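> here is the input, now give the coordinates:
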Amino acid sequence: MPSPSGTGASRQEYGTISPTYTGMPELLAAQAPGFLDKTSLFKGCSAGRAFFHVDPQGLATMCKVSRENPVDLMSEGLDGLLRLPGIADAQTLRTGDCGGCRLSGTCRVCRPLAKAYQEAKAPLNTYCRHGSEEAS
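Got it, this is the predicted structure:
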């Protein structure tokens, strides 16, 4: 996507990344079933490699969804970012409620996002094919 500022820099928008960080089960508007793209399969991403997230306290994580195992840039410096690819590899494994799932090859969300939905007790059909009729 070309940059709207005219700088020539590209950007990518991820419209369906909006888990509830409060842990409350209510849906955000962007999580409403009519807004979710359930047509494309999740085939991995470059979190922790091509991009990362840094919060105001200087804690870097593989992406804005997965905030586990942060790298403290204030104490480790930029060299700490070299650990992010390994952290990303570990956090994107199908674990927890997704471990051993027979539909894991057809997931439409990454594991960190599925985990955020699970922790928020979101309805299964908002993030998983097991919650839809197409799984049967």
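
> all contacts plus neighbour counts: C-alpha atoms, from now on.
Noted.

> before we move on, what SS does Met74 have?
helix (DSSP: H, G, I helix; E, B strand; the rest coil).

> enumerate every residue touching it.
58-59 (C-alpha atoms under 8 Å, 6 or more residues apart in numbering).

> how near is it to Arg108?
35 Å (C-alpha to C-alpha, to the nearest Å).

> can you check His53 too?
In terms of C-alpha to C-alpha, His53 sits 22 Å off from Arg108.

> and what of Arg49?
Distance, Arg49 to Arg108, by C-alpha to C-alpha: 21 Å.

> compare these two (neighbour count), which wins?
Shown here are Arg49 and Arg108; by other C-alpha atoms under 10 Å, Arg108 has more neighbours (19 against 16).

> pretty sure that one is in a strand, no?
No: checked against three-state DSSP, Arg108 lies outside a strand; its state is coil.

> tell me where this structure has strands.
For the chain, the strands defined by DSSP state E occupy 53-54, 59-61, 71-72.

> what's the most buried one of these?
strand 59-61 (a mean of 22; mean count of other C-alpha atoms under 10 Å).

> packing partners for it?
Packing contacts for strand 59-61, counted by 3 or more C-alpha pairs under 8 Å, 6 or more residues apart in numbering; DSSP states H and E, involve strand 53-54, strand 71-72, helix 73-76.

> I have a second one here; can you model it like the first so I can compare?
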Amino acid sequence: MRKPFTGCNAGHTFFHTDPHGQVSICKIGRDDQISLPRQGIQGLARLGAIADRLMLRTGGCSGCQLSGSCTVCRPLAKHYQEAKAPLASYCRHGKKKAG
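Next comes the predicted model:
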């Protein structure tokens, strides 16, 4: 059993950058990238707000009654949803606990 995902410091205490200087909150959550060559290090100040927004349970996860016990970060769940992966591959919704 994986522990529930309660958040991480992506975009607040660390970030991901690709070889072209495109910065994102992490290697998974690459939406709203900041271009270091164009915006410079001043652009990094926006990462915290971007991270907070990307971690919200939106899209296919909004309104989920089990979001408090979800084990998957929102950016990763979004990738699964966009790939039309079976719900069972990333979501415990509807599964009963053993015991």
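
> redo the strands of structure 1 as TSV? Include distance to Ser40 of structure 1.
Compiled in TSV, the strands of structure 1 are given as follows (distance: least, C-alpha to C-alpha, whole Å):
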stretch	distance to Ser40 of structure 1
strand 53-54	24
strand 59-61	25
strand 71-72	31
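
> so which of those gets nearest Leu113 of structure 1?
strand 59-61 (13.8 Å; C-alpha to C-alpha).

> what range in structure 2 matches the closest one?
Against structure 2, the aligned range for strand 59-61 of structure 1 is residues 22-24 (TM-score structural alignment).

> how close does that stretch sit to structure 1?
Once fitted to structure 1, stretch 22-24 of structure 2 is off its aligned match by 0.4 Å on average (mean C-alpha distance after the TM-score superposition for structure 1).

> show residues contacting that stretch.
Here stretch 22-24 of structure 2 has contacts from 11, 15-17, 30-36, 44, 47, using C-alpha under 8 Å, 6+ apart.

> let's see it at 10 Å
10-11, 14-18, 30-38, 43-44, 47, 50-51 (C-alpha atoms under 10 Å, 6 or more residues apart in numbering).

> repeat that for stretch 88-95 of structure 2.
Contacts of stretch 88-95 of structure 2 (C-alpha under 10 Å, 6+ apart): 61, 64-67, 69-73, 76-77, 80-81, 87.

> ok, of these, which come out buried?
61, 67, 70-73, 77, 80-81 (16 or more other C-alpha atoms under 10 Å).

> mind telling me what Glu76 of structure 1 corresponds to in structure 2?
So, by TM-score structural alignment, Glu76 of structure 1 is matched to Gln39.

> from Gly59 of structure 2, how far out is that match?
Gln39 of structure 2 is 29 Å from Gly59 of structure 2, by C-alpha to C-alpha.

> could you do Asp52 of structure 2 as well?
15 Å.

> more neighbours, these two?
Asp52 (16 against 11).

> what about Arg83 of structure 1, how many neighbours?
15.

> looks like it contacts Asp72 (just checking).
No: judged on C-alpha atoms under 10 Å, Arg83 of structure 1 makes no contact with Asp72 at a distance of 11.0 Å.

> quick one, what contacts the residue most central in space within structure 2?
The C-alpha lying nearest the average C-alpha coordinate of structure 2 belongs to Pro75 (C-alpha atoms, centre = their mean; 2.4 Å). Neighbour list for Pro75 of structure 2: 25-31, 51, 54-58, 81 [criterion: C-alpha under 10 Å, 6+ apart].

> done for today, thanks.
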